[in-house]
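Undergrad: This is the structure alone, sequence omitted:
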């Protein structure tokens, strides 16, 4: 006699049967007796959503390539990375892949193509690698120079013309509100333009310098791979060529636009100082002439220390290569301690030279604000001692138009 069970009892029986079969309610059994996961229909799942999700997860481009102009000028594209680093330790997966535009493959190919053209045109004797580097970074240097020139011009106009008129406006007995508002808007616009141009120049010079360094190091690496022998060159010299010399080229690319703009700043500052205070300001600001020979002496001293450090580094690398090659012999005769002391002594000598280089470079950098303050003080003392009067507006205008306001452009690159 067949008895029919109610629907709720059938549901419980099916559920118990699924439990007995190992909770394979959403699975199906194949011919071999094993269970396979059944496909569950999801109405919200489509191929387009899957593609979008996959594209979003695999987008590892550098954030600066996707950033807007406002994000580039304010450097806000790197803010999420700073926040993540502030909350915890950054991991490898937190960093994005470098842009292909900044890769050594693309930039080295462009540099090698230009270098091959120069070799074909001038020959191996008259060819200059520096001209190839200038050709590779010409667009970045030109744009950075233009941006820094605009920044300097707006800084001088806002600090000399607009600021002086604002001071005179505050001292007038019957000030015009519309005229004062116009001066404030003009001053704000000029300062915003100056800041935007400086940010753009900094972004452009850093990125162009990184591309040039990557291209040059890759070019040297490819050349080393094609050589059958080092032809008298040591391993330390090759390592120094890819590290120290590459960093010096990076510093040159970063400082070259500032050096070009520095000449323009000197001329504008001398003209503005002469208009404000007269010939006494010209005598005071020419004290920077003494600053340049001292800067050149310190730069040459830094270069001499670096050349001496190259020899010590080469000696240490050679000794380390011998130790690695003959490690079995050193272990057999228990020569680990004597070799370790010898390598340690060479390393201490190398560190001493690097410390001297750092001290000289710090001295060269710290001299800049001291010289600017001495120049301004000498100018004011000379102006007042000759019987000339100076008011608050002239003092403020001279202080803002003096070379020391833009003296960061007058430092020589340590290359």
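TA: Perfect, thanks for sending it. Computed from a prediction, not measured in an experiment: that's the story for all the values here.

Undergrad: CA only for contacts and neighbour counts going forward, please
TA: OK.

Undergrad: Beyond the helix or strand harbouring residue 241, next helix or strand please.
TA: In this assignment (DSSP states H and E), residue 241 forms part of helix 235-242. Under the assignment DSSP H and E, the closest C-terminal helix or strand after helix 235-242 is helix 244-277.

Undergrad: So what's the gap between that following helix and the chain middle?
TA: Counting by CA atoms, centre = their mean, to the nearest Å, helix 244-277 is centred 18 Å from the centre of its parent chain.

Undergrad: ok now the following helix or strand past it, how far from the chain's centre?
TA: Using DSSP H and E, the helix or strand that directly follows helix 244-277 along the chain is helix 279-285. Mean-position distance between helix 279-285 and its chain equals 37 Å (CA atoms, centre = their mean).

Undergrad: how about the helix or strand following helix 279-285: buried residues?
TA: Counting by DSSP H and E, the next helix or strand C-terminal to helix 279-285 is helix 288-325. Within helix 288-325, the residues that qualify as buried are 288, 291, 295-296, 298-299, 301-302, 305-306, 309-317, 319, 323, counting by 16 or more other CA atoms under 10 Å.

Undergrad: alright, now check it against this:
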């Protein structure tokens, strides 16, 4: 999302598309953020209503049955509103991503028509095609998760707060595991960024060589250089595929790691709750509500590597 450009004094500055994106889509971005916030809050209301419903069903008397129907109706309404808000947020985020992609494609196309001869020699048609197809698509994909940058940490913090009200000190064991995962995630992110930059360099090198081959195909056939250039292209492609394979392995391990993390956190919290005090008992209310909260935490924790991956690609 950033490029080095020269100002009037000849010095290089970092240009970004983010200010232009905000000025042209700020209203839609704010509205989508509001719907995302409402959806997150409604998602956390569901465990509270479930707790009230389970507590009501656990009573021995059948008095005030209307409260049970009230809690159940409120739970249904909450889930319905949550789904509607989430769907509308997804629609707005996709709309922003599509607008951004169209604007970037047009900007790249217009720029390709007016670049100087020197810049035209440095940029091949394949590189411009990659910018208009692959790179712009990454921006569109990133906009789908743009609000998760603040939403995921907010959900995790609020979920931990509610878990503290149900499990008390035992929640610390789960939080400690989450804190341990942060530096691991940072190291993996740095590794992913390094590999992604290497892969982009190999891809640009391959596209540039293919463009040279296509533009000089008559000369290649005249001197029978096809096998030589074919070997060079295959060699670059093999190196690129090797890097892509490493990226796929790391992403697979990272995704599996983050999706299993909530399970480990749940087991650690429940085990700590039972072991720290013999008087602590895991009743139905604590188990179901805690599992619901841990399940809510699973999505933001699982989306973290996805968001980080998209940000790495867009930042390049």
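TA: Done, it's in. Being a predicted model, the structure only gives us computed values, none of them experimental.

Undergrad: After superposition, what's the TM-score here?
TA: The TM-score (TM-score structural alignment, normalised by the length of structure 2) is 0.83; 292 aligned residues with a CA RMSD of 2.5 Å.

Undergrad: quick one on the thing from earlier: output the contacting helices and strands for the helix holding residue 241 of structure 1.
TA: helix 288-325 (3 or more CA pairs under 8 Å, 6 or more residues apart in numbering; DSSP states H and E).

Undergrad: Specify, as a residue range, where the helix it packs on falls in structure 2.
TA: Helix 288-325 of structure 1 lines up with residues 178-215 of structure 2 when matched by TM-score structural alignment.

Undergrad: Residues contacting the helix holding residue 241 of structure 1, please?
TA: For helix 235-242 of structure 1, the surrounding residues in contact (CA atoms under 8 Å, 6 or more residues apart in numbering) are 217, 220, 310-311, 313-315, 317-318.

Undergrad: And that helix, what's buried?
TA: Neighbour counts over helix 235-242 of structure 1 (16+ other CA under 10 Å) mark 235-238, 240-242 as buried.

Undergrad: quick check, nearest of those residues to residue 80 of structure 1?
TA: Using CA to CA, the shortest approach to residue 80 of structure 1 within the buried residues of helix 235-242 of structure 1 belongs to residue 242, at 32.2 Å.

Undergrad: Translate residue 56 of structure 2 into the numbering of structure 1.
TA: The criterion is TM-score structural alignment: under it, residue 56 of structure 2 has residue 169 as its aligned partner in structure 1.

Undergrad: mean distance, the helix or strand where that match lies to its aligned residues in structure 2?
TA: Per DSSP H and E, residue 169 of structure 1 falls inside helix 163-171. When structure 2 is superposed, helix 163-171 of structure 1 averages 1.8 Å from its matched positions, counting by mean CA distance after the TM-score superposition for structure 1.

Undergrad: Check what contacts that helix and list those residues.
TA: With CA under 8 Å, 6+ apart as the criterion, helix 163-171 of structure 1 contacts 175, 180, 183-184, 187, 393-394, 396-397.

Undergrad: and the helix or strand just after it, which stretch of structure 2?
TA: Heading C-terminal from helix 163-171 of structure 1, the first helix or strand you meet, by DSSP H and E, is helix 177-226. Aligned using TM-score structural alignment, helix 177-226 of structure 1 spans residues 65-114 in structure 2.

Undergrad: what does stretch 66-73 of structure 1 give?
TA: Following TM-score structural alignment, stretch 66-73 of structure 1 has no partner segment in structure 2.

Undergrad: now do stretch 18-30 of structure 1
TA: Stretch 18-30 of structure 1 maps onto no residues of structure 2, going by TM-score structural alignment.

Undergrad: so what does the one helix or strand residue 371 of structure 1 maps to touch, helix or strand wise?
TA: Using DSSP H and E, residue 371 of structure 1 falls within helix 336-385. Applying 3+ CA pairs under 8 Å, 6+ apart, one finds that helix 336-385 of structure 1 makes contact with helix 279-285, helix 288-325.

Undergrad: who are the neighbours of the last one, in terms of helices and strands?
TA: Contacts of helix 288-325 of structure 1 with other secondary structure elements, assessed using 3+ CA pairs under 8 Å, 6+ apart, are made with helix 235-242, helix 336-385.
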